[in-house]
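> below is the sequence, then the predicted model.
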Amino acid sequence: MGHVQDRWFTTVKDPNNPKKTVQQPTSRCGVGKRYRARVIGPDGGEISESFADGQDKAAQEWINTTEAKITLGIYEAPQASKKSKGMPDLKSFASDYVADHDMDEASREVLEMRFRKHIFPHLGEKPLDEINASALRSWDSKLRKDKLSDQYRHTLFMNLSAVLNAAVDDEVIDKNPCEGKSVKKPKPTKKKVVPWPAARVSAVRRGLPERFRVGTDLGAGLGMRQGECFGVAVEDIDREGREVHIVRQLKTVRNTLVFALPKNKKTRSVPLPDHVERTIDEHIERFPPIRITLPWETPDGPLVTVELIMTSMRGLPIRANDFDRNYWKPALVGAGVPAGRYENGMHDLRHLYASVLLDGGESIKTVSELLGHADPAFTLATYTHLIPENIPRTKGVIDGFLSQLRG
């Protein structure tokens, strides 16, 4: 027999009179459609339909009609019924979401790849309201069997959850199944940043071709990301102001190299240490900068020309994947440093920059600005364990304050 579930209220015993019951609001009270009518289909699976507040009689009539059709053998299969009413499947809805969402093209390309490789093969053909907790548990089980890391599974889960939240906002579905209590969200394993010792930086630097060694100084001495190192130009070096203006990065979008704003669309200026300036001058003398013209932000964007300080062996813009494979990882191996896919990249030079600043007493706010982070809270969460403790100073500060109270 079918039944109608009231998702806004649940019946519980009256605490003042155990022989009576009372209606108690649920966590969903007032959210989405109130009633869920359920019947058992011809294949033994559940068939359901949602109804708004005040439509409890309509929900019961739906049950009566649906059960009659099942008895007569004229019931239309659930998937066909939903598609005839325009219920989109995940693939079509998510594809539109990714295409329309406000993000840079490189991020859009990555998001498309994640859905194409790891989400659509398992869930793409399902109508959105058939993606339930059970389907999500099955999907995550397959991801674990594919030996995807906890971090990557967490990222995929959050990407899918964002799409399903959009479906809730559009009133296509009533709730996001990713938020179900029985769905165990993958938890990323947060590794503490361990700054490289100076000897490791020197060893890796020596292992690089001379043409690329300046990149280690840009990373460790200016806190640049890899794409920012490859995108820095002669005109960005402000010798009078003793600064370097980080205003672009070099990245690949749709297999095309482009110039773009730094991550988070945040330009910044960082102090130019004497050592880094000398290194840049020596590099420029040995490997003169080359004027490079590339589109801005997207493959069909406006063309921009700058004099790049770092270029490839053939005097072309540097592709990060080629650089990592052909030069960075061999340098790691030569220095006896693990060269895994996600460890000991050029980004570790940036961590070293941050750790040196913090050890020197710079504030989290200043370090966050110099690194170009979106939020100082992220900087604090990443590097809080590197902030030096000063217990004697803390004691002195408290003693000084309390002494004023004695007045």
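Right, received. Where do you want to start? Numbering: from 1, shown residues only.
> contacts, neighbours, all on C-alpha from now
Will do.
> from Pro78, how far off is Asp322?
Asp322 is 50 Å from Pro78, where distance means C-alpha to C-alpha, to the nearest Å.
> which one of the two has more residues nearby?
Set Asp322 next to Pro78 and count neighbours by other C-alpha atoms under 10 Å: Pro78 wins out with 16 against 11.
> correct me, but the more buried one touches Ile47?
Yes - with contact defined as C-alpha atoms under 8 Å, Pro78 reaches Ile47; the gap is 6.9 Å.
> show me the strands in the stretch 1-150 of the chain, by range?
Taking DSSP state E, counting those that start in this stretch as the test, the strands found in the stretch 1-150 of the chain are 3-6, 9-14, 17-25, 35-40, 46-51.
> just say which of the ones you listed is most tucked in.
With neighbours taken as mean count of other C-alpha atoms under 10 Å, the strands of the stretch 1-150 of the chain reach their highest mean count in strand 35-40, at a mean of 20.
> burial count for the closest residue to Leu352 other than its chain neighbours?
Leaving aside its sequence neighbours, Leu352 sits nearest to Pro195 (C-alpha to C-alpha, 6 or more residues apart in numbering; 4.9 Å). By other C-alpha under 10 Å, the residues close to Pro195 number 16.
> any idea how far Ala354 is from Pro195?
9 Å.
> now swap in Lys82 and tell me
54 Å.
> and these two? which has more neighbours close in?
Ala354 (26 against 17).
> helix or strand: which one has the residue nearest the centre of the chain?
The chain has Thr155 as the residue nearest its centroid, 6.0 Å off, counting by C-alpha atoms, centre = their mean. Using DSSP states H and E, Thr155 sits within helix 150-169.
> list the buried residues of that helix.
Across helix 150-169, burial judged by 16 or more other C-alpha atoms under 10 Å covers 150, 152-157, 159-167.
> nearest to His373 among those?
Thr155 (19.5 Å; C-alpha to C-alpha).
> would you mind measuring from that closest one to Arg116?
For Thr155 relative to Arg116 (C-alpha to C-alpha), the value is 14 Å.
> what's the answer for Asn255, then?
17 Å.
> more neighbours: which of the two?
With neighbours defined as other C-alpha under 10 Å, Asn255 and Arg116 compare such that Arg116 has more, 15 against 11.
> let's bring in a second model and compare:
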Amino acid sequence: MANKEGHRRFGSIRKLPSGRYQARYRGPDGIMRTAPHTFATTREAEQWLTIVESEIIKGEWQPPEDKETRLAPYGRSWIAERKLQPRTRENYEDLFRLHILPALGEMAIGTLTPASIRSWRRKLLDSGTTEPQAVKAYSLLRAILNTAAKEDEIIRQNPCRIPGYDRYHTPERPTATVVQVLALADQMPDRFKALITTAAFSGARWGELIALRRADYDPANGTLRIHRKVAALKAELVFGPPKSAAGLRVVTLPAIAKAALDEHLKQHVNDGDEALIFTGDKGALLRTGNFRRAVKWEAALGNAGMPAGFHFHDLRHTGNTLAASTGASTRELMVRMGQSSMRAALIYQHATNERDREIASDMDKRIAKATKLKKPKDAKKPKKQG
């Protein structure tokens, strides 16, 4: 049969020696493409061309070869090319390798559907993956496919659009009282007492604390300049900036934390602006695992009357609660704690240092009041002689 391109407004159809029909068309990119399969009749070929033409008119057409892009290489490239913190990159690589690749890696991105995503997640949970890990894996997959849909236009719509899959119930973490914080500090070796009080009353994170140097502390004003952190990678510890712009901040310490830190600097910190403030016995960078073993963390918790499973990171909640109880605004609290996305940081970063000092001063009053509770109320007064 003769080529029918001259009789068609879009595309062409020709009969093959096999007796079946082949459809071809020129895409918006100017490239001639052939249908992925042949047709038994010209009517079937015409219907297929009509569908393709409709997709082009509606702006929904995509190069067929894009739909063949496999998730495995695309996802690896996505992680490698993103601007990520080193620790975040490692976490993404692990999530992708352990939870996404085994089931979905060889699938073409264009074949992924909400149904296949639901099936994948169900299998993850059935295989023993915890819900928090499943949520993290789903969130990573959604971010990868968002790029495939919105930037690279490999797919028209992200199949990861299932309500509830990006959330899980997080039990509320415990908040230590001031008395418990001080009791926990008393259980520490001398070298780590100030680390506990500074963590609790400054709101600084572990990685921010162990990155602090002498130059970051202003003893005259009792302030800490937090501008970098240490990320614990698999092979090494790496210094870098905080996770977001909100992490760049100056925090005023309450007097009790300032006093502990001043004493710590005299006893345990080398001279020189670059000397790290918190280190191990031999001056090495601290790792969470080594620290827990060195201070016998679980035993220390029990001796301080604190619940088992209390994390070092939970100390932040004490300072946050105290600061909130002073009447500090949401903006001031977010700045002090460094809790914000980059966008939110632009809103919250305008809190003044003077107001931060007022917050720290009010915290002092509450700490002083709370520490009086350490004395038993029923203590008997000594009898008078005579």
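Everything's here; your move. Please read these numbers as outputs of a predicted model, since none were measured by experiment.
> about what we covered before: give the equivalent position in the second structure for the residue nearest to the centre of the first structure.
In the second structure, the residue paired with Thr155 of the first structure is Lys136, using TM-score structural alignment.
> again with Phe115 of the first structure
So, by TM-score structural alignment, Phe115 of the first structure is matched to Phe96.
> residue contacts, the residue lying closest to its match once chain neighbours are set aside?
Once flanking residues are discounted, Phe96 of the second structure sits nearest to Ala137: 7.0 Å by C-alpha to C-alpha, 6+ apart. When contacts are counted by C-alpha atoms under 8 Å, 6 or more residues apart in numbering, Ala137 of the second structure touches Leu95, Phe96, His99, Ile100.
> mind picking the two most distant members of those residues?
Between any two of those (C-alpha to C-alpha), the greatest distance is 6.9 Å, for Leu95 and Ile100.
> what about these two, which has more around it?
Ile100 (22 against 19).
> name the nearest residue to Leu309 of the second structure, ignoring sequence neighbours.
For the record, residue 309 of the second structure is Gly, not Leu. Spatially, and ignoring its direct neighbours in sequence, Gly309 of the second structure is nearest to Glu298 (7.6 Å; C-alpha to C-alpha, 6+ apart).
> name the nearest residue to Leu265 of the second structure, ignoring sequence neighbours.
Ile277 (7.0 Å).
> equivalent analysis for Glu369 of the first structure, please.
Nearest to Glu369 of the first structure is Arg268, by C-alpha to C-alpha, 6+ apart, at 7.4 Å.
> residues contacting the counterpart of that neighbour in the second structure?
Under the alignment (TM-score structural alignment), Arg268 of the first structure pairs with Arg249 of the second structure. By C-alpha under 8 Å, 6+ apart, the contact list for Arg249 of the second structure reads Arg225, Ile226, His227, Val335, Arg336, Gly338.
> Arg89 of the second structure: which of those residues is nearest?
Closest to Arg89 of the second structure, out of all of these and judged by C-alpha to C-alpha, is His227, at 20.5 Å.
> number of nearby residues for the closest one?
His227 of the second structure: 18 neighbours (other C-alpha under 10 Å).
> just checking, it touches Ser244?
No - between His227 of the second structure and Ser244 there is no contact under C-alpha under 8 Å: 10.3 Å.
> returning to that earlier point: do you know how far the residue nearest to Leu265 of the second structure is from Asn270 of the second structure?
From Ile277 of the second structure to Asn270 of the second structure the distance is 8 Å (C-alpha to C-alpha).
> count of neighbours near Pro28 of the second structure?
Neighbours of Pro28 of the second structure (other C-alpha under 10 Å): 13.
> tell me who's in contact with it.
Taking C-alpha under 8 Å, 6+ apart as the definition, contacts of Pro28 of the second structure comprise Ile56.
> also the one 5 residues further on?
By C-alpha under 8 Å, 6+ apart, the residues touching Arg33 of the second structure are Arg24, Tyr25, Arg26, Gly27.
> hmm, the second one is touching Met32, no?
Just to be clear, that refers to Tyr25 of the second structure. Yes - counting by C-alpha under 8 Å, a contact exists between Tyr25 of the second structure and Met32, whose distance comes to 5.6 Å.
> any figure for the gap between Pro25 of the first structure and Phe9 of the first structure?
4 Å.
> ok, now Gly207 of the first structure?
Gly207 of the first structure sits 68 Å away from Phe9 of the first structure, going by C-alpha to C-alpha.
> go on, Ile246 of the first structure?
If you measure Ile246 of the first structure against Phe9 of the first structure using C-alpha to C-alpha, the figure is 56 Å.
> I'd say the residue nearest to Gly309 of the second structure and Ala308 touch.
Yes - between Glu298 of the second structure and Ala308 there is a contact under C-alpha under 8 Å: 6.5 Å.
> these two: which is more packed in?
Neighbours per residue, other C-alpha under 10 Å: of Glu298 of the second structure and Ala308, the larger number sits with Glu298, 17 against 12.
> what is the helix or strand hosting the more buried one packed up against?
Using DSSP H and E, the element containing Glu298 of the second structure is helix 297-303. Counting contacts by 3 or more C-alpha pairs under 8 Å, 6 or more residues apart in numbering; DSSP states H and E, helix 297-303 of the second structure packs against helix 178-187.
> show me where the stretch 151-300 of the first structure has its strands.
237-238, 243-246, 249-253, 256-260, 268-271, 290-295.
> so the third one matches what in the second structure?
What that stands for is strand 249-253 of the first structure. Against the second structure, strand 249-253 of the first structure falls on residues 229-233 (TM-score structural alignment).
> quick one: distance of the matching stretch to the chain centre.
Computed by C-alpha atoms, centre = their mean, to the nearest Å, the separation of stretch 229-233 of the second structure from the middle of its chain amounts to 13 Å.
> mind listing what's buried in it?
Lys229, Val230, Ala231, Ala232.
> what would those look like in JSON lines with distance to Leu285 of the second structure?
Shown next, in JSON lines, are these (distance: C-alpha to C-alpha, whole Å):
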{"residue": "Lys229", "distance to Leu285 of the second structure": "12"}
{"residue": "Val230", "distance to Leu285 of the second structure": "9"}
{"residue": "Ala231", "distance to Leu285 of the second structure": "11"}
{"residue": "Ala232", "distance to Leu285 of the second structure": "10"}
